[in-house]
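**Student:** coordinates for the following, if possible.
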Amino acid sequence: METSTRLGSALKKLYTAFHNNTLNPECCKQCAVGNILSHTDNWKHLSDSHGALELNYIGKVHQTLGRKFNGYSPIELLKIEHIFLKACGYQLPLHYKNKKPKNPTDKTILFNGLYAVISFLCELDEIANVMDYTKLFEVENDKPKYELT
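**Tutor:** Below is the predicted model of the structure:
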């Protein structure tokens, strides 16, 4: 399956972070967007709250200028992070008084977050969801319709 450069890069970084235990929803450098942006936290200045969907003044300026961060616009980055945190079980925006998972780095919680993010990234690039495994179970004449490659 052909993917865009930005999607391929994001998938590799998220996969690596998941398996190297460097994915942490509560850290701006190790969350979904922090990993996509090579462990930087510059993106946190695009909004006033971690997990919010509203761009602040700085975010709006970058968005208006057409600025991209590793291929993603400021509003796309906020949506990616919002989806990740929501799928991990956080009440948004991130705040110490809001609901959050007991163990935010639990692999099941992180997988749920990544599944949602990767589905969204595929949607942004208008390609089939690479996380969709249902085709593996389709049969035709009592035999698998598709082979594993």
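
**Student:** rest of the way, CA atoms for contacts and neighbours
**Tutor:** OK.

**Student:** just want the most central residue of this structure.
**Tutor:** V117 (3.4 Å; Cα atoms, centre = their mean).

**Student:** what's stretch 85-98 in contact with?
**Tutor:** Residues outside stretch 85-98 that contact it (Cα atoms under 8 Å, 6 or more residues apart in numbering) are 25, 49-52, 82, 99-101, 104, 109-110, 112-113, 116.

**Student:** got the buried residues for it?
**Tutor:** Buried residues in stretch 85-98, counted by 16 or more other Cα atoms under 10 Å: 85-94.

**Student:** and those residues as TSV, adding secondary structure and distance to Y133?
**Tutor:** Converted to TSV, those look like this (DSSP: H, G, I helix; E, B strand; the rest coil; distance: Cα to Cα, whole Å):
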residue	secondary structure	distance to Y133
L85	helix	23
K86	helix	22
A87	helix	19
C88	coil	21
G89	coil	23
Y90	coil	26
Q91	coil	29
L92	coil	29
P93	coil	31
L94	coil	31
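
**Student:** I'd like the structure of this one too, to check against the first:
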Amino acid sequence: MKTSKRLDLAVNKLYNAFHNNALHPECCKQCAVGNILDNKDSWKHLSDHHGATELNYIGKVHQTLGRKFNGYTPLELLQIEATFLKACGYQIPLHHKNKKPKNPTDKDILFNGLTEVVTLLCELDNIPNIMNYTALFKKKNTYQFDLTFFT
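**Tutor:** Now for the predicted structure:
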């Protein structure tokens, strides 16, 4: 399956972050978007709250100018982060009073978040979900048996 360069890079960065224990939902440099953007936190200035899906003035300016960050628009970045946080069990936007997981760096929690993020990244690029593993279990009958021998 052919994928886009931005998807390949994003998935590779998220994969490495996951396996190197460099993924943390509450850190702007180590969250899903932080990792996609090379562990920089400048993206946090696109909205007023971590996990918000609404662009602030700065975000709207960048969006209107057609700016992209590692291939993603400001609005796409906010969607990616919101998807990640929700799938990890957070109530968004992040706030100390809102619901959050007891252990945000639990591998199962992070895996759930990354699965949803990869699904969204595929949707953004209009390609089939690369995380869809059901095709692996579809068995194609390639063998023909002559059962008349046994009768």
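
**Student:** report the TM-score for the pair.
**Tutor:** Taking TM-score structural alignment, normalised by the length of structure 1 as the basis, the two superposed chains have a TM-score of 0.94; 143 aligned residues with a Cα RMSD of 1.0 Å.

**Student:** on that earlier part again, and the buried residues of stretch 85-98 of structure 1, which is closest to E2 of structure 1?
**Tutor:** Closest to E2 of structure 1 out of the buried residues of stretch 85-98 of structure 1 is A87 (26.4 Å), distances taken as Cα to Cα.

**Student:** and the closest one, how close does it get to L136 of structure 1?
**Tutor:** 24 Å (Cα to Cα, to the nearest Å).

**Student:** and what of F84 of structure 1?
**Tutor:** Distance from F84 of structure 1 to L136 of structure 1, by Cα to Cα: 26 Å.

**Student:** looking at those two, which is more packed in?
**Tutor:** F84 (28 against 12; other Cα atoms under 10 Å).

**Student:** now for the closest residue to the more buried one other than its chain neighbours, how many residues are close by?
**Tutor:** For F84 of structure 1, ignoring the flanking residues on the chain, the nearest one in space by Cα to Cα, 6 or more residues apart in numbering is G113 at 4.6 Å. For G113 of structure 1, the neighbour count with other Cα under 10 Å is 24.

**Student:** helix, strand or coil for G113 of structure 1?
**Tutor:** Under DSSP: H, G, I helix; E, B strand; the rest coil, the three-state class of G113 of structure 1 is helix.

**Student:** that one: what's it in contact with?
**Tutor:** The contact partners of G113 of structure 1, taken as Cα under 8 Å, 6+ apart, are 83-88.

**Student:** okay, these in TSV with distance to H62 of structure 1 next?
**Tutor:** Converted to TSV, those look like this (distance: Cα to Cα, whole Å):
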residue	distance to H62 of structure 1
I83	21
F84	22
L85	23
K86	25
A87	27
C88	28
